[in-house]
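Novice: Return a 3D structure for these sequence lines:
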Amino acid sequence: MSEHEEVHEAIELPHCSRCDSPLEPGDLRCAICGQAAPQTDRSANEKVSVTLLRCTGCGAAITYDPDHQAPACSFCGEVLRVETVDDPMEQTEVYLPMTVSIDEARAALKAWLGTRGWFTPSDLSSSSTLTEIKPLWWVAWIFDAEALVSWTADSNAGSGRSAWAPHSGQTPLRFDDMLVSGSRGLSESEAYAITPGMQLGTGNTSPSGGGDDATFERFDVPRSQARQQVLAAIEQTAADRVRAQHIPGTSFRKVRVAIVLRRLITRRYALPAYVLAYRYRDQLYRVVICGQNANLIVGSSPFSYAKLFALIGGIVGFVLFLLMIAAVAGS
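Specialist: Predicted coordinates:
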């Protein structure tokens, strides 16, 4: 992760004197513990307006570039409208390079179509037609944090004759390189399916790869809302870790966690991917491929009801055959 750290060495942010979390420009108080921020020259904090394109369908926000952007959304095809928003808005700090080429993405789609399982049409790979391939950078928050987690829960450990027994405890937890998707164009399942292939240490201050026709998604929420999303992700992750590692027993209920954070460091990333559309028998299907690892693919594919009915028919026929044999043997 040394390269990743080098990207941010030039960004010197003041830190909270109580919990050591970085303070963003314009913060009056620490967002983690509420400590007042040190006084600065407020006149230097100018409000910045940002122009972006907003999809009227899926709500995705992408970089406004009248020379390159099409009037249709790259994610869902709906109409785009121009929108102007004011600071404080989240802005991308680090771009990961697109290391998978368009040709490699096409080949990965072809191979993926051939491995979709028995219940897909037999001619899926040979009869499908790629209709669109779009390189894009989607946005996400990557954060590190330290936390003291207090928890309560009921479990089957030590319950005696009862089904449940109460338990509680405290434990310190660290969160390193945790990702929260800020994308509206990619669903959460799509974003998290391709996340393991991202090499955070390769980040730079500008994008590379992907060709000239790439789409750049923007963060489209105020800073306060972004922090709420990150804090919600920390709470959910803490609850999952407590269930897996700290609550005794094998069955749990009423798991509650309370978190005291220290040193929350959040970075804004743009992560590369390809969005592909392919056609099979007049139906369009969508696939998303990780821009740094073509083996990570998520998408939809047609279902072969003919194979399902053939399987059901075969099972029914086999059962009838066994019944006939049993009847003949009994007579």
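
Novice: all contacts plus neighbour counts: C-alpha atoms, from now on.
Specialist: Noted.

Novice: Just give me the neighbour total for residue 132.
Specialist: Neighbours of residue 132 under the rule other C-alpha atoms under 10 Å: 13.

Novice: Grab the nearest non-local neighbour of it.
Specialist: residue 277 (5.1 Å; C-alpha to C-alpha, 6 or more residues apart in numbering).

Novice: which SSE is the one you found in?
Specialist: According to DSSP states H and E, residue 277 maps onto strand 252-280.

Novice: returning to that earlier point: who touches the residue nearest to residue 132 in this structure?
Specialist: Residue 277 makes contact with 130-133, 284-287 under the criterion C-alpha atoms under 8 Å, 6 or more residues apart in numbering.

Novice: Next, the structure of the following sequence, for comparison with the previous one:
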Amino acid sequence: MNAARIQTKLVLISFVSCAITMATSSASADEPSTSPQIFLAKEEKNPEAQIKLSGLVRTADRKPVPVGTRLKYCSIYTFRRKGTTGITQAMWGNLGWRLGPNGRFSGAPFYGHAEGDTLTRVKYYLTASAPGYAPSWIGPLKAKPGDSLDDLDIVLKLGFEGRLKLTDSDGKPIVGVNLEMSYAGKQCPLLGKLKSGDDGMVIIPDCAQASIDVSIRHPGFQPSRFKVLLSPNKDLQHELLSARPTTGLVVSSETGEPIPGAKIQILEEQFVYPVLFGLSHVTCPHEYHFGDGPIVGSSDQQGRFTIDTFIDDLDYKLAVIAPGYKNGRLIKIQSGQKDLRVELELAPEEESSNNGL
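Specialist: This is a model prediction of the structure:
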């Protein structure tokens, strides 16, 4: 179990460390280029060290590549820095807003290392997406400085409307649930944020027939992370478990008076991942800085708060943040706990001006 937790945490760290960058092609807004240079090339003192990629994006039905087709990449690169043995980083971005009808691309990707670093090797993952087609990806493509990877071939296939219905334990639809979705194991090709409709249905246009990672945090229900494989003309259903409310009171340590408007932020929580490394599930702790974690509640005019988004039987570490007061903490909090009491000390004037969210 410990090994599984360590490996899972490394996966999380790698994912969070992906920096989002975007680069546009030189084609005009009205006329798509017939041979676009879609990669943002880094100015190099040694051009021979660049890695050149070229290839073709095409459609399985042999139709022209639609205007608006996008090519994205994730590059995982290793470089040597003086005094170190090696550092691996990841970068994610758009390689161009669109391709021309012939779908060809070529260029040298930007890999973002600092001046003085020596690039040793790179792995690329390329993802193409187009209106009316499911996303398609290739990789890992391994290369060293000076290499040219030619004749790369990405085939776009027709997508379908993916449908996932969210319900409670009584089978009633849950409306307005925000979901984070991404294709599993495909190196960051995010589906983005989607929301369930009045019938609890989540619609994924131009869906690919591949496993999708889903993450949900919705008031009144336990956070849920799961995988789903959608198919054409088939609705899948997922049940969200109700959360037991955790309640408490925020007061001044000097006067005992209630403090309204205090934000309750998660400092540490545990994610539950199903069926990883041959196990039924694995839990992995994740820490946040003050001001960065999810806000799960706030105190009312009487200083009372309710949190209804905790997973049963897991421990949480919380920060209580209010303007004019020193930050408070709650340790080893679980769902269903009642009448927690948080006493906040007044902050010095220079601290209170920067306190709060």
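
Novice: Now the TM-score, please.
Specialist: For this chain pair, the superposition-based TM-score is 0.24 by TM-score structural alignment, normalised by the length of the first structure; 132 aligned residues with a C-alpha RMSD of 6.3 Å.

Novice: ok so, going back, which two in the contacts of residue 277 of the first structure are spaced the farthest apart?
Specialist: Greatest spacing in those, by C-alpha to C-alpha: 133 and 284 (12.8 Å).

Novice: quick one, what contacts the closest residue in space to residue 124 of the second structure that isn't next to it in sequence?
Specialist: Of all residues not flanking residue 124 of the second structure in the chain, residue 75 sits nearest, at 4.5 Å (C-alpha to C-alpha, 6+ apart). Neighbour list for residue 75 of the second structure: 90-92, 111, 122-125 [criterion: C-alpha under 8 Å, 6+ apart].

Novice: Restrict those residues to the buried ones and give me that as a ChimeraX selection.
Specialist: Of those, the buried ones can be selected in ChimeraX as follows, counting by 16 or more other C-alpha atoms under 10 Å:
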select :90,91,92,111,122,123,124,125
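
Novice: Closest one of the contacts of residue 75 of the second structure to residue 54 of the second structure?
Specialist: Using C-alpha to C-alpha, residue 124 is the member of the contacts of residue 75 of the second structure that sits closest to residue 54 of the second structure, with 12.5 Å.

Novice: Following element in sequence after the host helix or strand of the closest one, please.
Specialist: Using DSSP H and E, residue 124 of the second structure sits within strand 118-129. Next along the chain after strand 118-129 of the second structure, taking DSSP H and E as the criterion, comes strand 136-143.

Novice: Now do that following strand and strand 118-129, the angle between them.
Specialist: Angle, strand 136-143 of the second structure to strand 118-129, by axes from the mean of the first three to the mean of the last three C-alpha atoms, to 10 degrees: 170 degrees.

Novice: buried residues in strand 136-143 of the second structure?
Specialist: Neighbour count says strand 136-143 of the second structure has 136-138, 140, 143 buried, by 16+ other C-alpha under 10 Å.

Novice: wait, residue 253 of the first structure sits on residue 165?
Specialist: No. Using C-alpha atoms under 8 Å, residue 253 of the first structure is not in contact with residue 165; the gap is 10.0 Å.

Novice: okay, those two: which has more neighbours?
Specialist: Between residue 253 of the first structure and residue 165, residue 165 has the larger neighbour count (other C-alpha under 10 Å), namely 16 against 13.

Novice: In terms of secondary structure, what does the helix or strand encompassing residue 155 of the second structure contact?
Specialist: Assessed by DSSP H and E, residue 155 of the second structure sits inside strand 148-156. Helices and strands touching strand 148-156 of the second structure, by 3 or more C-alpha pairs under 8 Å, 6 or more residues apart in numbering; DSSP states H and E, are strand 52-59, strand 118-129, strand 136-143.

Novice: Redo these as CSV? Include distance to residue 15 of the second structure.
Specialist: Shown next, in CSV, are these (distance: least, C-alpha to C-alpha, whole Å):
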stretch, distance to residue 15 of the second structure
strand 52-59, 24
strand 118-129, 14
strand 136-143, 16
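
Novice: So for residue 21 of the second structure, which of the ones you listed sits nearest?
Specialist: Residue 21 of the second structure lies closest, by C-alpha to C-alpha, to one member of these: strand 118-129, at 14.5 Å.

Novice: Check which helices and strands that closest one sits against.
Specialist: strand 70-80, strand 136-143, strand 148-156.

Novice: buried sites along the last one?
Specialist: Spelled out, it's strand 148-156 of the second structure. Those buried within strand 148-156 of the second structure under the rule 16+ other C-alpha under 10 Å are 152, 154-156.

Novice: now the angle from it to strand 52-59?
Specialist: Angle between the axes of strand 148-156 of the second structure and strand 52-59 is 20 degrees (criterion: the same axes, to 10 degrees).

Novice: What ranges does the stretch 51-200 of the first structure have for its strands?
Specialist: With DSSP state E, counting those that start in this stretch as the criterion, the stretch 51-200 of the first structure has strands at 61-63, 80-86, 94-95, 129-155, 165-181.

Novice: what's the closest of those to residue 268 of the first structure?
Specialist: strand 129-155 (4.8 Å).

Novice: Check which residues of that closest one are buried.
Specialist: Applying 16+ other C-alpha under 10 Å to strand 129-155 of the first structure flags 129-130, 133-155 as buried.

Novice: Show me what counts as buried in the strand holding residue 277 of the first structure.
Specialist: 252, 255-257, 259, 261-280.

Novice: Determine the angle, from 0 to 180 degrees, between it and strand 129-155.
Specialist: Using the same axes, to 10 degrees: strand 252-280 of the first structure against strand 129-155 is 180 degrees.

Novice: Quick check: what element follows strand 252-280 of the first structure along the chain?
Specialist: Moving toward the C-terminus from strand 252-280 of the first structure, the next element (DSSP H and E) is strand 283-290.

Novice: So which bits of that next one are buried?
Specialist: 284-290.

Novice: which element follows it toward the C-terminus?
Specialist: Criterion used, DSSP H and E; the element after strand 283-290 of the first structure is strand 297-299.

Novice: which of the buried residues of strand 136-143 of the second structure lies closest to residue 207 of the second structure?
Specialist: So of these, ranked by how close each gets to residue 207 of the second structure (C-alpha to C-alpha), first place is residue 136, at 10.4 Å.

Novice: the inter-axis angle of the helix or strand hosting residue 13 of the second structure versus strand 70-80?
Specialist: Assigning secondary structure by DSSP H and E places residue 13 of the second structure in helix 2-16. Relative orientation of helix 2-16 of the second structure versus strand 70-80 (the same axes, to 10 degrees): 120 degrees.
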